[in-house]
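Q: got a structure for you, letters missing:
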């Protein structure tokens, strides 16, 4: 090949790399809001790699199974918070809803109610609390923070009135079926892939949420409200109805989370769910949903929940780190993602 041809080929190759980088840079700058979600995925993968190098037995199906099963309730809560935060709102009541729903469900099971009715009651209680929050916000124009703070205290107070002692499900209760372990892959030693009906229920919730948010008019309205509620109204979108709907969804999914968690532990008490609303919000924000609303992914919230769950696993494996560090590390990660969101928002503007 002549020198001129080689120079032409090199120039073409350099130009191709430049065009590729330019296209990648343009795609990133055009979709800056996706950066927090990408960051959460990178952090999750980095935690897996670190855990495998430092402690071993992280990259195996049994660890993945336990991570998903133990955090199925948090995934469901994070999905509900995704709907709310996408509209620019907040829901502080989900932890209390889990407490009151689980206690009433266990009490009904102890009284001999059929498992299906006890489970339905747990879910409907969550829906009622979500409806109360939604009415306060949509009809009476109460700030979401205040409205859901009120329902949080209401739920926690009612739970304390019901019982101040742990209440246990009867051993023969059908509610416990949701915690039944099904072996999908029989691996060597204890490295088995296990699923439970509770985990499968969480996966179904995620799939339905994906469909609603990305394939329905309601989902598009949720994003539009978060982007600009005034513009959404001018476009003739059902803003008021949708804002009511998202809080009902959040409350209902808190009831579903109560079913999953109660079945796994077999008990319920009035202190169940304390701080879970903050964990769910943290998972949603870490997953890339903007606190100002208008942008976010359900799958990002799932990754955020798994980041928090895996962090607990790594701290437990280490043994030398106090459990209290989980809260500190969560706060640090959340602060980083909030700052990243602020930077992204300013760059977009």
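A: Structure received. Source: prediction; values computed, not measured.
Q: C-alpha only now, for contacts and for neighbours.
A: Noted.
Q: From the chain's centroid, how far away is stretch 233-241?
A: The chain centroid and the centroid of stretch 233-241 are separated by 26 Å under C-alpha atoms, centre = their mean, to the nearest Å.
Q: ok, and what's touching that stretch?
A: With contact meaning C-alpha atoms under 8 Å, 6 or more residues apart in numbering, stretch 233-241 is reached by 138, 221, 225, 229, 232.
Q: who's in contact with residue 210?
A: By C-alpha under 8 Å, 6+ apart, the contact set of residue 210 is 298-299.
Q: And for residue 173?
A: Counting by C-alpha under 8 Å, 6+ apart, residue 173 touches 109, 115.
Q: next one: residue 166
A: Residue 166 makes contacts with 267-270, as judged by C-alpha under 8 Å, 6+ apart.
Q: try 6 Å
A: By C-alpha atoms under 6 Å, 6 or more residues apart in numbering, the residues touching residue 166 are 268-269.
Q: again, but for residue 283
A: Residue 283 makes contacts with 301, 304-305, as judged by C-alpha under 6 Å, 6+ apart.
Q: this is the comparison structure:
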């Protein structure tokens, strides 16, 4: 009798512990939902079209979405503080066009790459100053930077600017094998992918292992309380926009090295993709809660969705925006439920 009761008691204890964990970590539910959706998409894609789990598909998913992952990381910092950055796509356009034109005029490729990052940092700095010291709403401040960067890119050139195929910066897009699979089924990455991984690791460390990261979360939770605790609120709010701008410049370097083309229309809508990836990954738009790894999952969800639509062939590519909007709506509603539960 006692032996039959023991397993039942263990199951009850396990369920009770799981329920308690869910209650205490309800903020993780959106991120877990993103993982479930990504897993379901992989299973469906493999069953319906095949070759989704092939190493070549995984390689293309990472290579094609490395710039999105980079800007989604920067967006995570901003949204955790309760802000928003609408300028990332336009900053990528201006950094890319100016960078390619400088390289074609004879500048050293790697000096230009650094300048592209600094251009992004400058736009981020201006946004941070407007938000922190002029009390401009983040939406308006970064919208102004978006129009400024897009306008400057159009002033520089309205036609595609092309890099030479042998330009040194294009080495960032060169493939090298990690796993040598059968036929063409190889796991390959590029230096651009490695840069994205390093950005994710560094951001994770900063957010979860440093005082700056704790201040970022504190600002999103309650800026007034963070100030009363003596945290460097002003400096940190400036830094999150500088980080977002710098990562936009870095994404421009990775993107330009892969395509070899820069246009003034590059990056249109990317700010919305970055916001969507961040929200799908579990970062609350109200601030205070967010995960870098969740934003990576969100970016991969969007990337895999494009792969599945392409594989299907019968779905209008324009449906991508409709599906993205539907997924985003679901996650916003889930966030509302999480926020209401936290207030309880």
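A: Sure thing, it's come through. No experiment lies behind these values; they were computed from the predicted model shown.
Q: one step back: which one (most neighbours) among the contacts of stretch 233-241 of the first structure?
A: residue 225 (25 neighbours; other C-alpha atoms under 10 Å).
Q: Over in the second structure, tell me which residue corresponds to that one.
A: When the second structure is aligned by TM-score structural alignment, the residue opposite residue 225 of the first structure is residue 219.
Q: Which residue in the second structure aligns with residue 129 of the first structure?
A: Using TM-score structural alignment, the partner of residue 129 of the first structure in the second structure is residue 123.
Q: for residue 188 of the first structure, same thing?
A: Mapped onto the second structure by TM-score structural alignment, residue 188 of the first structure lines up with residue 182.
Q: For burial, what's the neighbour tally of that match?
A: The burial count for residue 182 of the second structure: 8, using other C-alpha under 10 Å.
Q: Pipe the contacts of residue 283 of the first structure into a markdown table and attach distance to residue 69 of the first structure, neighbour count and secondary structure per row.
A: Converted to a markdown table, these look like this (distance: C-alpha to C-alpha, whole Å; neighbours: other C-alpha atoms under 10 Å; DSSP: H, G, I helix; E, B strand; the rest coil):
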| residue | distance to residue 69 of the first structure | neighbour count | secondary structure |
| --- | --- | --- | --- |
| 301 | 16 | 33 | helix |
| 304 | 15 | 31 | helix |
| 305 | 12 | 32 | helix |
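Q: In the second structure, which of those still touch?
A: Among these, the ones still in contact in the second structure (both residues aligned by TM-score structural alignment, their matches' C-alpha atoms under 6 Å) are 301, 304-305.
Q: follow-up on the earlier one: how close does the match of residue 129 of the first structure sit to residue 109 of the second structure?
A: In this view, residue 123 of the second structure and residue 109 of the second structure are 21 Å apart by C-alpha to C-alpha, to the nearest Å.
Q: who's more crowded, these two?
A: Neighbours were tallied for residue 123 of the second structure and for residue 109 using other C-alpha under 10 Å; the higher tally belongs to residue 123 (25 against 18).
Q: looking at this, residue 188 of the second structure is in a helix?
A: No - Residue 188 of the second structure is assigned strand when assessed by DSSP: H, G, I helix; E, B strand; the rest coil, not a helix.
Q: how deep is the corresponding residue of the first structure for residue 210 of the second structure tucked in, by neighbour count?
A: Applying TM-score structural alignment, one finds that residue 210 of the second structure aligns to residue 216 in the first structure. By the criterion of other C-alpha under 10 Å, residue 216 of the first structure has 11 neighbours.
Q: what's the answer for residue 140 of the first structure, then?
A: Residue 140 of the first structure: 10 neighbours (other C-alpha under 10 Å).
Q: how about it, what's its partner in the second structure?
A: Aligned by TM-score structural alignment, residue 140 of the first structure pairs with residue 134 of the second structure.
Q: List the contacts of that match.
A: Going by C-alpha under 6 Å, 6+ apart, the list of residues near residue 134 of the second structure is empty.
Q: same deal with residue 294 of the second structure?
A: Here residue 294 of the second structure is in contact with 31, 281-282 (C-alpha under 6 Å, 6+ apart).
Q: Could you find the counterpart of it in the first structure?
A: Here residue 294 of the second structure is matched to residue 300 in the first structure, going by TM-score structural alignment.
Q: Checking my notes, that match in a helix, right?
A: Yes - checked against three-state DSSP, residue 300 of the first structure lies within a helix.
Q: Surely residue 135 of the second structure is within a helix?
A: No - Residue 135 of the second structure: not assigned to a helix; according to three-state DSSP it is coil.
Q: Relative to residue 141 of the second structure, how far out is it?
A: Residue 135 of the second structure is 9 Å from residue 141 of the second structure, where distance means C-alpha to C-alpha.
Q: any idea how far the nearest residue to residue 55 of the second structure once chain neighbours are set aside is from residue 62 of the second structure?
A: Nearest non-adjacent residue to residue 55 of the second structure, counting by C-alpha to C-alpha, 6 or more residues apart in numbering: residue 187, 4.8 Å away. Distance of residue 187 of the second structure to residue 62 of the second structure, given as C-alpha to C-alpha: 10 Å.
Q: again with residue 340 of the second structure
A: 35 Å.
Q: what's the answer for residue 183 of the second structure, then?
A: Note on residue 183 of the second structure: its distance to residue 62 of the second structure, by C-alpha to C-alpha, is 20 Å.
Q: So for those two, which sits in the more crowded spot?
A: Neighbours were tallied for residue 183 of the second structure and for residue 62 using other C-alpha under 10 Å; the higher tally belongs to residue 62 (24 against 6).
Q: The more buried one pairs with which position in the first structure?
A: Checking TM-score structural alignment: residue 62 of the second structure goes with residue 68.
Q: Report the mean deviation for the helix or strand containing that match after fitting onto the second structure.
A: Taking DSSP states H and E as the definition, residue 68 of the first structure sits inside helix 61-70. Per the superposition on the second structure, helix 61-70 of the first structure and its aligned residues are separated by 0.6 Å on average (mean C-alpha distance after the TM-score superposition for the first structure).
Q: which residues are in contact with that helix?
A: Contacts for helix 61-70 of the first structure (C-alpha under 6 Å, 6+ apart): 191-194, 199.
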